[in-house]
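Q: this one's structure only:
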């Protein structure tokens, strides 16, 4: 919608400039009237929800408002001697308006208005955000000596009775806790309490209850970038980085789970009182998926794991004598469902860090595995819906799969897996390829 409106605006500005040049007149009254009309039309479209108001429209609204005010003032002024027509002035004003219009439309184009993925459950969904402070850990990314804080957001069944399984989500390498909001919403609508974690300094941006802001750490960001560049790290160096990344991630997830379990015992907050602490699942995308798999091996109270497009870091054993990785020889007993894009599927048999993910790994003989053909790494998040331009830039091109089909199918499969493992509803039997 933003692109269409931008094209209309640019056609108007350029056409009016051509008309003025041909007729050698400014047509000031006509232009002012049209601009007032455009602002009125924008307001009407917003009030009738053709344009769904959000921050993406703020710059455009300000521009249209200022032009409408200027036009109104000009029209109600007493008649004065008309300004002499100058082609150069018309051209300069047109160039200025074209640049201003493009800038005003940038948010609406980068973050286009889009329908939400379908929600199929009977429950309304409530949300709540909290900041948990871990008094047993000092923040390693700063030198202030502050304790580590972790921001979380809950999606839960609203106006519902009973208790529901807890699902804990961890975002990707530089993601944010709302990266898969459509997934959390669908799960909550079907009777789950979902908590998503912002891992400070691993997340792109997070803000705590007291206003503290943490953005992605530059050193960590460089490490992640180098991970995807062949030849930068030896396997030994990569192993050290993996251990460091996973310790922070799993420490955060353990802390959040333990905090929630403690609060569920005595905190009267209805969010915590809706949680069935005997049923816990973990899931995550990319690095968050790797951390979820790690937790599924470490904790006895994890009943199910969904790994979205991630390597099994917990299952890698580094062999210094030949600088290589091999797969852990101990069976993985927690039920697990793996979802892969083309980006990862093509690396399972060729990239060292995916050696444990290989389909012939006997330690995962009972694992469910699905491949989404045509999907790229970020297809399993809401980003391709929220900002197709950013998604394509970050993942190196457009995915061949329809983004709504991908995310809605993913959400449905995750729901059915957790239903089977945590609620004993249905029989989970996914296809090998979607």
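A: In hand now; what should we look at? None of these values were measured; they are calculated from a predicted model.

Q: hey, let's count contacts and neighbours off CA atoms from now on
A: Noted.

Q: ok, residue 266 to residue 253 distance?
A: Taking Cα to Cα, to the nearest Å as the criterion, residue 266 is separated from residue 253 by 21 Å.

Q: the more surrounded of these two?
A: residue 253 (25 against 10; other Cα atoms under 10 Å).

Q: Would you map the strands across the chain?
A: Across the chain, reading from the start of the chain, the strands by DSSP state E fall at 124-138, 147-158, 164-170, 193-198, 205-207, 213-215, 275-285, 304-308, 316-319, 324-327, 336-340, 368-371.

Q: which parts of the second one are buried?
A: The neighbour-count check on strand 147-158 (16 or more other Cα atoms under 10 Å) flags 148-158 as buried.

Q: repeat for the first one
A: Taking 16+ other Cα under 10 Å as the basis for neighbour counts, the residues of strand 124-138 that come out buried are 124-127, 131-134, 138.

Q: Check stretch 240-256 too.
A: 241-242, 245-246, 248-250, 252-253, 255-256.

Q: What ranges does the protein have for its helices?
A: 2-23, 28-47, 58-76, 87-110, 181-189, 218-227, 235-266, 270-273, 287-298, 342-345, 383-386, 388-395, 403-418 (DSSP state H).

Q: dropping in the other structure now:
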């Protein structure tokens, strides 16, 4: 299915429908984007792990006898020289743009996005872990701005590319896996199936990271966050795996009903369509099953991709900001601030006054219940 680039910016196949808003082409030739700089005190390192779960077949590729996952780690690093990391490869950029229906921009433009992490930098110390899961068709690199900021604040971040669920994932042998799941996204029960697969992916990733990186990761302080169906998967993964201490859902319809409630902290952050009593009722249903600390935030003017890197990539994609939406820098600040406050409160036991109620510094953020 072809998708226009404007649809990429506003919607994904795994969100409740929202009114489309047009984005006018930029009159100037696009140039590579530069992500917002991390705000914490630590330099940021990054590395890629290729993990294979031989205990289960791949749910999308029937020819694969095992589930192979690509995991990107961002972490607080020591001082030292290192090569600047790539946002994605030229081939990943090409396939991502083609799958999104993009035209009129260089096919490698996303691969030239400027980031701040350096590859394979030293990783001193042991830190809390945050797992990130992206929206459907999106690589986890579209959450890089948040990941780098969290790493600079002292968190290890594990971004999971759920193979065959986005337009391009580079595997251990260099082959690029494309989106096999995209042919099934209108099937009955599709969202529920994806959420279940991702919960299994995350539990396997935790097994491997806690075994392979014991000097880097504190196993008693783990959280998960995701956007769109990645956010729905955070809720499902918490229900399935008690090692996950806290979770965040960015604007993800929760297709799979929780089998039971739990009392661990959870944060909903969404667009106005996800306001209490709004057009998407899945959060109302799940809210009542959460028995611990919980908050429900909506951001005025935000659209479905506002909590990802995509607002920061618009100029590179030849687009102007959508009318009525906060600017890219402001959206990054809001996302980073509230995520860090949530994690500091619940993984580091540092009380945050931001949770007392609406803030005059962030009037766009509305509290609901």
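A: Sure, I can see it. All values reported here derive from a predicted model rather than from experimental measurement.

Q: could you measure the equivalent of residue 207 of the second structure over in the first structure against residue 134 of the first structure, distance?
A: Taking TM-score structural alignment as the alignment basis, one finds that residue 207 of the second structure is matched in the first structure by residue 258. As for residue 258 of the first structure, its distance to residue 134 of the first structure is 11 Å (criterion: Cα to Cα).

Q: Over to residue 238 of the first structure?
A: Distance check for residue 238 of the first structure against residue 134 of the first structure: by Cα to Cα, it reads 28 Å.

Q: if we can go back for a sec, wait, which of the buried residues of strand 124-138 of the first structure is closest to residue 195 of the first structure?
A: Nearest to residue 195 of the first structure among the buried residues of strand 124-138 of the first structure, counting by Cα to Cα, is residue 127 at 9.5 Å.

Q: Am I right that that closest one is in contact with residue 157?
A: No - in this structure, residue 127 of the first structure sits apart from residue 157 without contact. The criterion is Cα atoms under 8 Å, and the distance is 9.0 Å.

Q: Which one of the buried residues of strand 124-138 of the first structure is nearest to residue 106 of the first structure?
A: When the buried residues of strand 124-138 of the first structure are ranked by distance to residue 106 of the first structure (Cα to Cα), residue 127 comes first, at 29.5 Å.

Q: residues in contact with the closest residue in space to the closest one that isn't next to it in sequence?
A: Closest residue in space to residue 127 of the first structure, ignoring its immediate chain neighbours: residue 155 at 4.7 Å, by Cα to Cα, 6 or more residues apart in numbering. When contacts are counted by Cα atoms under 8 Å, 6 or more residues apart in numbering, residue 155 of the first structure is found next to 125-128, 184-185, 188, 193-195.

Q: Show me what residue 155 of the first structure lines up with in the second structure.
A: Taking TM-score structural alignment as the alignment basis, one finds that residue 155 of the first structure is matched in the second structure by residue 74.

Q: Just the closest of the contacts of residue 155 of the first structure to residue 370 of the first structure, please.
A: Set against residue 370 of the first structure, the nearest of the contacts of residue 155 of the first structure by Cα to Cα is residue 184 (20.0 Å).

Q: and the corresponding residue of the second structure for the closest one, how many neighbours?
A: For residue 184 of the first structure, the equivalent position in the second structure is taken to be residue 147, counting by TM-score structural alignment. Using other Cα under 10 Å, residue 147 of the second structure is surrounded by 29 other residues.
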